[in-house]
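Colleague: Fold the stuff below for me.
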Amino acid sequence: MEFEEFEAQVESFRTERAGKQYPPGFQLFDSWTATDADLAEVEAELGTHLPSKYKRFMRVFGGGVFSFVELLPAKSPDGRSEDLLSVNTGIYAAPNFVAVAPVGTGDWWGFVSENGVCREQVSFLDHEEGSVQFDSADFYEFALTKGLRIGR
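Modeller: Prediction:
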């Protein structure tokens, strides 16, 4: 899927939900966007190149809430929240895996990294077993199916 098609799906989702009532404090989207410099810093610190579709998503939409999924921002907007570096360099960091979204059970969605390059596919990391399973062909598919629940 190309970015323009993905962006049209997001806009359609937003239009459908415009004006609907949600519980107090509930947000459909955050917008903790990343700059090219933020993403370059993350790549340098992690020693891997992030997928191009993921980087474009982060520059346009950013981390935080993306409807039904929480995405790690490249850099914490408040200096206290988890971000790509704190999660992927901490004591729970998984080798050869870049976590980008918590599942909510201690497991993560993210990218397998081989020889300094992340795969385009989004995978699921089981924190107890350490096993990694394919989830989505690319980040746009992941964001649509998990975040917007389109095409599940």
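Colleague: contacts, neighbours, all on C-alpha from now
Modeller: Will do.
Colleague: Break down the chain into its helices, ranges please.
Modeller: 3-17, 36-46, 52-60, 84-89, 139-142 (DSSP state H).
Colleague: I'd say A34 and A74 touch.
Modeller: Yes. Between A34 and A74 there is a contact at 6.0 Å, judged by C-alpha atoms under 8 Å.
Colleague: Settle it for me: which of those two has more neighbours?
Modeller: Shown here are A34 and A74; by other C-alpha atoms under 10 Å, A74 has more neighbours (28 against 21).
Colleague: Leaving out sequence neighbours, find the closest residue to the more buried one.
Modeller: Nearest non-adjacent residue to A74, counting by C-alpha to C-alpha, 6 or more residues apart in numbering: L84, 5.2 Å away.
Colleague: burial count for the one you found?
Modeller: Residues near L84, counting by other C-alpha under 10 Å, number 22.
Colleague: so what's it up against?
Modeller: For L84, the contact set (C-alpha atoms under 8 Å, 6 or more residues apart in numbering) comprises 42, 72-75, 98-100.
Colleague: Distance check, it against T35.
Modeller: Using C-alpha to C-alpha, to the nearest Å, L84 is found at 14 Å from T35.
Colleague: Next, the second sequence, to be compared with the first:
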Amino acid sequence: MEFEEFETHLAAARTKRAALSSPEDFEAFEERAASEEDLRAAERALHARLPEDYREFMKRHGGGMFLFLDLLPISGSDGQEDDLLKVNLREFADVDFVAVAPVGTGDWWGFSVIDGHCVDQVSFWDHEDGRVQFEADDFLGFLARAGLRVGM
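Modeller: Next up is the predicted model:
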């Protein structure tokens, strides 16, 4: 999916969400954007180049709640919160996988790493057996489907 199409889906989801009532402190889109330096530092620590669509999304919109999906921010706002580095250095240090979003069951969505580069496809990592299964062709398509529920 290209960014132009994704942004169209995102704008429609925001418009629809704005018409709904929500608790006062609920944010459907947190948008904790990352800088280019934040991304480079994360890549150095993870020893993996992140996919371009993911990098661009994190600079434009960032981590946190993304409607129906919780994306790890590149760096947490406090010492307690999980972020991309904390989760991956703690749980995936010896695995060729970069987790970017919890599934909520102990499993993760993220990218397989091959020769120091994350693949563009999003995969599902099963916490019970460590199997990695294909989930989506690209990050933006994954966000549209899992986060915005486009096509569901």
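Colleague: quick one: TM-score?
Modeller: Remark: TM-score between the superposed chains equals 0.95 [TM-score structural alignment, normalised by the length of structure 1]; 151 aligned residues with a C-alpha RMSD of 1.1 Å.
Colleague: thinking again about what came up before, please enumerate the shared neighbours of A34 and A74 of structure 1.
Modeller: Common contacts of A34 of structure 1 and A74, defined by C-alpha under 8 Å, 6+ apart, comprise 58, 62-63.
Colleague: would you list every one of the strands in structure 2?
Modeller: 64-66, 69-71, 97-102, 108-114, 117-118, 122-125, 132-136 (DSSP state E).
Colleague: Of those, which is nearest G151 of structure 2?
Modeller: Comparing these by their distance to G151 of structure 2 (C-alpha to C-alpha), the top pick is strand 132-136, with 13.4 Å.
Colleague: Quick check: that closest one compared with structure 1, mean distance?
Modeller: With mean C-alpha distance after the TM-score superposition for structure 1, strand 132-136 of structure 2 departs from structure 1 by a mean of 0.4 Å once superposed.
Colleague: contact partners of that strand?
Modeller: Residues outside strand 132-136 of structure 2 that contact it (C-alpha under 8 Å, 6+ apart): 112, 121-126, 142.
Colleague: give me that answer again for 7 Å
Modeller: Strand 132-136 of structure 2 has contacts (C-alpha atoms under 7 Å, 6 or more residues apart in numbering) with 121-126, 142.
Colleague: need these in JSON lines with neighbour count, can you?
Modeller: Below are those laid out as JSON lines (neighbours: other C-alpha atoms under 10 Å):
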{"residue": "Q121", "neighbour count": "18"}
{"residue": "V122", "neighbour count": "26"}
{"residue": "S123", "neighbour count": "25"}
{"residue": "F124", "neighbour count": "23"}
{"residue": "W125", "neighbour count": "25"}
{"residue": "D126", "neighbour count": "16"}
{"residue": "F142", "neighbour count": "20"}
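Colleague: Report the two of the residues you listed separated the most.
Modeller: D126 and F142, at 17.3 Å, using C-alpha to C-alpha across the contacts of strand 132-136 of structure 2.
Colleague: before we move on, the earlier item: how close does the residue nearest to A74 of structure 1 sit to Q121 of structure 1?
Modeller: 17 Å.
Colleague: likewise S113 of structure 1?
Modeller: 10 Å.
Colleague: Equivalent analysis for I150 of structure 1, please.
Modeller: 18 Å.
Colleague: repeat for T33 of structure 1
Modeller: Remark: distance between T33 of structure 1 and Q121 of structure 1 (C-alpha to C-alpha) = 21 Å.
Colleague: what do you get for D38 of structure 1?
Modeller: As judged by C-alpha to C-alpha, D38 of structure 1 and Q121 of structure 1 stand 22 Å apart.
Colleague: Over to F29 of structure 1?
Modeller: 23 Å.
Colleague: Check S86 of structure 1 too.
Modeller: Look at S86 of structure 1 and Q121 of structure 1: by C-alpha to C-alpha, they are 22 Å apart.
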